[in-house]
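S.K.: sequence and predicted model, in that order:
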Amino acid sequence: MEALTDKVSLVLDGELVEASTGARFDTVNPATGAVLASVAEASADDVDRAVRSGHAAARKWQRMRPSQRARLMVRYAALVEQHGDELALLQTRDMGKPIRESQGIDVPVMVETLEYFAGLITKIEGRTTPAPGRFLNYTVREPIGVIGAITPWNFPAVQAIWKIAPSLAMGNAVVLKPAQLAPLVPAALGELALEAGLPAGLVNVLPGRGSVAGNALVEHPGVGKISFTGSTDVGRQIGRSASDRLITASLELGGKSALVAFGDSSPAVVASVVFQAMYSNQGETCTAPSRLLVERPIYDEVIALVVEKVEAARVGNPEDRETEIGPLVDAAARTSVHSYVTAGVAEGATLAAGSAADPSSAAPGFFYQPAVFTDVTAGMRIAQEEIFGPVLSVLPFEGEDAAIALANDTIYGLGAGVFTRDVGRALRFAQTLDAGNIWVNSWGVLNPASPYSGFRFSGHGSDLGQATIDAFTKEKSVWVRLD
């Protein structure tokens, strides 16, 4: 794969090509700060060519038998699995995720997702409706055409497949614009799509600037749907643009998730789950349980156990299998995270783990010591704003009503969870927590057959589950006169 080299091209209309302008940008290894590769930078003209090639490829794709398309997607999944170690290492070097997460989580999720959607291809059905008089009325689901997909840097491998797989399964082509900070795995996945035998132009991968390639994709008249994962601010802009063009947009945006731990929970289990869920991927996770709400009887014990785990965490080279926390994606991310730590201290929260010292002099790489804040109140910035880094805020509560009020006291609604041995309480909270993904006595469990969606400022729509049949197709109603 070319993406494994130090010079990476666009994947466009079945070829590896230079950008039309000849422009390139560097992607940097966040563990060292050194340049990792030079990447072709797509222009608006490249986006136009990709969309046009996508329409031609989609027509060819749609003429194939569903079973034939399914076999090609299974072959694609097999190639991703075959190259899993290479893809994992590429991701780790490009954005800093520890290798054991890239290998043990992200690669299996990609393979499972492709296999699930390969199976869904032969399950897309219409319906027959009761019709008045001498008529037959039935519906069919048809492909949209070309899907414009824009993915983030924090899960570059998984998010690319979460958009490619449903797009292809529903008969569409996809033009993927990966994040500029982590373009290498998406480019490799574009190459593997060609190797799998998918029609040229069915999967186009165009690294580049959001303000150029991203905007051109969102505004292109040949794009029938936008599937975006990223920040809430950018998602709102994309939603407005899509609305102006009267096309649909699936938007998976930010989060400030709450994990509620009641006094009947095991403090050791809560601390273990919180540590894994909060600090995996350096806290650069939309569903990270960055607000830990703990009932007073176990508050001190949970804090002590979490702090113990955080202080013992292995921070370092993400290519080392013993590393638990790698570097943040770049210097700007580290500066942003540190600004929240200093804000938390200024607002009166207690920094129970971590450091308020300026990390900018640390070299090499963009590492940041994981932090835990206690004595946090609901109105503090660290309790309201998405930090997107390894910073946990712990808030005490007394009683169910207070817990629900605290958990739902956010503009976001991506994830939430509750730990309790009381089944009735668990079900009450599952009903009243205002988020698209709810976990009970667990966190972060996913399955490609289950929708992954957000509420409120966390967006809307889904990249997973059977909901994608509606989201990535259009419904046509057919009326037949019978006399």
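M.R.: Everything's here; your move.
S.K.: can we go C-alpha only for contacts and neighbour counts from here?
M.R.: Noted.
S.K.: residues near residue 6, how many?
M.R.: Residues lying near residue 6 (other CA atoms under 10 Å) number 13.
S.K.: mind listing what the spatially closest residue to it that is not a sequence neighbour touches?
M.R.: Of all residues not flanking residue 6 in the chain, residue 37 sits nearest, at 4.2 Å (CA to CA, 6 or more residues apart in numbering). Contact analysis of residue 37 by CA atoms under 8 Å, 6 or more residues apart in numbering lists 5, 6, 7, 8, 26, 27, 28.
S.K.: buried subset of those residues as a PyMOL selection?
M.R.: Buried residues within those, by 16 or more other CA atoms under 10 Å, are selected in PyMOL with:
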select buried, resi 8+26+27+28
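S.K.: now do the same contact list for the closest residue to residue 95 other than its chain neighbours.
M.R.: Leaving out its chain neighbours, the residue that sits closest to residue 95 by CA to CA, 6+ apart is residue 329, at 5.2 Å. Contact analysis of residue 329 by CA under 8 Å, 6+ apart lists 30, 95, 96, 154, 181, 366.
S.K.: can you confirm residue 329 is in a helix?
M.R.: No: applying DSSP: H, G, I helix; E, B strand; the rest coil, one finds residue 329 to be coil, outside a helix.
S.K.: coming back round to it: show me which of the contacts of residue 37 is closest to residue 480.
M.R.: Nearest to residue 480 among the contacts of residue 37: residue 8, at 52.8 Å, using CA to CA.
S.K.: go ahead and confirm the closest one touches residue 41.
M.R.: No: look at residue 8 against residue 41 with CA atoms under 8 Å: they stay out of range, at 9.6 Å.
S.K.: in addition, the following structure is provided for comparison:
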Amino acid sequence: MKTATDADGVATKAHDCAYIAGAWRPVSSAEMLPVVDPARETVIAEVAAGRASDLDRAVAAAREAFPAFAASPVSERLALLERIHGLMLERAEPLAQTLAREMGAAISHARAAHVPLAAAHIRAAIEVLADYQFLTLRGTTAIVREPIGVCGLITPWNWPLYQITAKVAPALAAGCTVVLKPSELAPLSALMFAQIVHDAGAPPGVFNLVNGTGVEIGAAMAGHPDIDMISITGSNRAGALVAQAAAPTVKRVTQELGGKSPNVLLPDADFPRVVPLGVMAAFRNVGQSCSAPTRMIVPRWKLAEVEAIARATAQAITVGDPLDDRTVLGPIANRAQFDRVQAMIEMGIAGGASLVCGGPGRPHGHDRGFYVRPTIFSGVTGAMRIAQEEIFGPVLCIMPYDDVDEAVAIANDTVFGLGGHVQGADVEQARAVALRIRTGQVHLNQPAWDAHAPFGGYKRSGNGREYGVFGFEEYLETKAILGFAPAPL
């Protein structure tokens, strides 16, 4: 593989190969895709633009490797995952540095969240596999869970490493073989992960990686007759196109797509505490999280207080170079998303929302890079586009309500249903509200992250689940063997 690393071990320069059948192999095209540093708007690397023929080779390798890997002892798969986990921890700093450069994650956030949470997905898969019963009896019938086969995994640019491990780890634990297509906008951490899997001793063909565009590689994966399952994290448009392309081969498709998650602050919440936490949760990863709680739903009589606290919180955020330890928010990950965020901020102003802070344009002192001013709107109503469309940037909508029933109605007034938050001192009331919110996850009073909690969406946020045993079982088929056990005397 034509490649290079800098003094920190960070992947740079050109990568003209795909990882197929246990080795880096040249692709069939000479076309290279640029990787742009969003803080400097400069090309820092190039990756090979794979073609459908390269995908065919990867799928063939995965298909050939599947029977032996599916039949491998659980102990062998556990040992492989343990080695991958260990190597990720050993290479945590180069991975964090790469994430900061390829998609603008603040280095502190890359070190504290992107890398360790990605490793946590592998640890969770290990814990699930260690205790999982692949054969259970119900009377005389055996229920057998078997690996589904060759899995095509399509991952996004906003959490590039985290989403890779959330899919690869349970797939390998289940005994599946995989072909990964990472985002062409942030592919360098994926290349480093592929090298980790190689160095961990994965059998040839068990893990494969082909870079390329969604139009070329993603579409070919979705329609490929020898891929048994597609798992995609991405936009609603991409998810719908994949599902359509997959339909003729009747393969399983799991989708984790967009969101417009509510954060309901009940009247008895501790507003000086929960409002700053809510702002930072919405702005985490520069707002580029599909489950970000970007609609803060608050009592109308508390609106002025919430606005003041939220404004002070946002104005204290350090926006800057992602490689600076002091930076809280780096740039938006790419030009197209930067342009969309700017357009949505302008749309919020034109639509009549009250601008609490921020607004269009770059922050002061940033004439270059895809930097966005942390922006908060208030007086937002459900009829406004900024309340309904996923912005995917550091933009928060504050929406007032008059009673708890209206708060729940506002929370559910969206085509999405991925995440949700509820804050309140009365835990029973908070639980009751959480049960009424139509989303795949709800966080009560800022709980700790749980790698085993199922994650996925209602409505247009997708289908299927990731994380823990629920994500693991997405990669399994169910077989019933009647008469497996002798009938009782």
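M.R.: Alright, I've got the coordinates. Since the structure is predicted, the reported quantities are computational estimates derived from the model, not experimental observations.
S.K.: got a TM-score for the pair?
M.R.: TM-score of the superposed chains, computed with TM-score structural alignment, normalised by the length of structure 1, equals 0.95; 477 aligned residues with a CA RMSD of 1.9 Å.
S.K.: most surrounded residue in the contacts of residue 329 of structure 1?
M.R.: Counting by other CA under 10 Å, top hit in the contacts of residue 329 of structure 1: residue 96 with 32 neighbours.
S.K.: so what corresponds to that one in structure 2?
M.R.: Residue 96 of structure 1 maps onto residue 104 in structure 2, with residues paired by TM-score structural alignment.
S.K.: check contacts around that match.
M.R.: 37, 38, 39, 322, 330, 331, 332, 333.
S.K.: what's the closest of those residues to residue 144 of structure 2?
M.R.: When the contacts of residue 104 of structure 2 are compared against residue 144 of structure 2 (criterion: CA to CA), the nearest one is residue 333, at 43.3 Å.
S.K.: if we can go back for a sec, checking the alignment partner in structure 2 of the residue nearest to residue 6 of structure 1 next. Helix, strand or coil?
M.R.: Superposed on structure 2 with TM-score structural alignment, residue 37 of structure 1 falls opposite residue 45. Here residue 45 of structure 2 is recorded as strand under three-state DSSP.
S.K.: can you tell me how far residue 45 of structure 2 is from residue 189 of structure 2?
M.R.: 12 Å (CA to CA, to the nearest Å).
S.K.: can you list the contacts of residue 37 of structure 1 in TSV and add secondary structure?
M.R.: Output for the contacts of residue 37 of structure 1, formatted as TSV (three-state DSSP):
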residue	secondary structure
5	coil
6	coil
7	strand
8	strand
26	strand
27	strand
28	strand
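S.K.: and residue 356 of structure 2? What does it align with in structure 1?
M.R.: With TM-score structural alignment as the criterion, residue 356 of structure 2 pairs with residue 352.
S.K.: per the alignment, the residue nearest to residue 95 of structure 1 corresponds to what in structure 2?
M.R.: By TM-score structural alignment, residue 329 of structure 1 lines up with residue 333.
S.K.: ok, its match to residue 282 of structure 2 distance?
M.R.: Taking CA to CA, one finds residue 333 of structure 2 at 16 Å from residue 282 of structure 2.
S.K.: if we can go back for a sec, tell me the one of the contacts of residue 329 of structure 1 nearest residue 375 of structure 1?
M.R.: Using CA to CA, the contacts of residue 329 of structure 1 come closest to residue 375 of structure 1 at residue 366, 28.0 Å.
S.K.: what residue of structure 2 matches up with the closest one?
M.R.: Match for residue 366 of structure 1 (TM-score structural alignment): residue 370.
S.K.: so residue 452 of structure 2 sits against residue 124, correct?
M.R.: Yes: with contact defined as CA under 8 Å, residue 452 of structure 2 reaches residue 124; the gap is 6.5 Å.
S.K.: who touches both of these two?
M.R.: Jointly contacting residue 452 of structure 2 and residue 124 under the rule CA under 8 Å, 6+ apart are 467, 468.
S.K.: please give me every residue in contact with residue 433 of structure 2.
M.R.: 408, 422.
S.K.: burial measure for the equivalent of residue 150 of structure 1 over in structure 2, as a count.
M.R.: Under the alignment by TM-score structural alignment, residue 150 of structure 1 pairs with residue 154 in structure 2. Residues near residue 154 of structure 2, counting by other CA under 10 Å, number 26.
S.K.: ranges for the helices of the stretch 351-483 of structure 1?
M.R.: Taking DSSP state H, counting those that start in this stretch as the test, the helices found in the stretch 351-483 of structure 1 are 381-384, 400-407, 423-432, 467-471.
S.K.: ranking those by burial, who's on top?
M.R.: helix 381-384 (a mean of 22; mean count of other CA atoms under 10 Å).
S.K.: OK, contacts around whichever residue in structure 1 pairs up with residue 265 of structure 2?
M.R.: Per TM-score structural alignment, the equivalent position to residue 265 of structure 2 in structure 1 is residue 261. The contact partners of residue 261 of structure 1, by CA under 8 Å, 6+ apart, come to 270, 292, 293, 294, 295, 418, 419, 420.
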